[in-house]
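Novice: starting from these lines, generate the structure:
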Amino acid sequence: MRKAILTFLKSEDGPTAVEYAVMLAMIVIACLGAVQGMANATADSFDDSAAHLNSVLGS
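Specialist: Here you go, the predicted structure:
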């Protein structure tokens, strides 16, 4: 098993697969950060809207 892994990593396919995996992980992390940021901004916007409506309606 170890020999097969070493052979895979020494061939051209091994490093290429690792590079793609690292790039994919970086893209996923960036997307998660962006989605989290948008979620926080959206929640803040809804909270502000609710506060304004409550002040106007007197609830």
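Novice: please make it C-alpha for all contacts and neighbour counts, starting now.
Specialist: Will do.
Novice: ok, now which ones touch residue 33?
Specialist: If you count contacts by C-alpha atoms under 8 Å, 6 or more residues apart in numbering, residue 33 has none.
Novice: where's it, which helix or strand?
Specialist: Counting by DSSP states H and E, the element that carries residue 33 is helix 13-57.
Novice: quick one: distance of that helix to the chain centre.
Specialist: In terms of C-alpha atoms, centre = their mean, to the nearest Å, the centre of helix 13-57 is found 7 Å from the chain centre.
Novice: let's see this one next to it:
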Amino acid sequence: MQAVINFLRGLFSKEEGQTLAEYALILVLIAIAVIAAVTLLGGQIEAVFNAITAALGIGG
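Specialist: As a prediction, the model looks like this:
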């Protein structure tokens, strides 16, 4: 466990670690945006897929 902590400390103490942290932050922000979009548009997305499955005749 100590080796993992030392590795992470080493990453964040170097420039490469700062870049890694920035990429991780961007990834988290994108994930939050995707979750928010799916939450807000979930009903509309479901309606589109239901219409597609009905048109294809594979709905149950």
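Novice: trace residue 13 of the first structure over to the second structure, please.
Specialist: The alignment partner of residue 13 of the first structure in the second structure, by TM-score structural alignment, is residue 16.
Novice: ok, the residue nearest the centre of the first structure to residue 46 of the first structure distance?
Specialist: The centroid of the first structure falls nearest to residue 32 when counting by C-alpha atoms, centre = their mean (1.8 Å). Distance from residue 32 of the first structure to residue 46 of the first structure, counting by C-alpha to C-alpha, to the nearest Å: 21 Å.
Novice: returning to that earlier point: just checking, what residue in the second structure corresponds to the residue nearest to the centre of the first structure?
Specialist: Looks like residue 32 of the first structure aligns to residue 35 there (TM-score structural alignment).
Novice: and the gap between its match and residue 11 of the second structure?
Specialist: 28 Å.
Novice: kindly report the same for residue 40 of the second structure.
Specialist: 36 Å.
Novice: looking at these two, which is more packed in?
Specialist: Applying other C-alpha atoms under 10 Å to residue 40 of the second structure and residue 11 shows that residue 11 carries more neighbours, namely 16 against 11.
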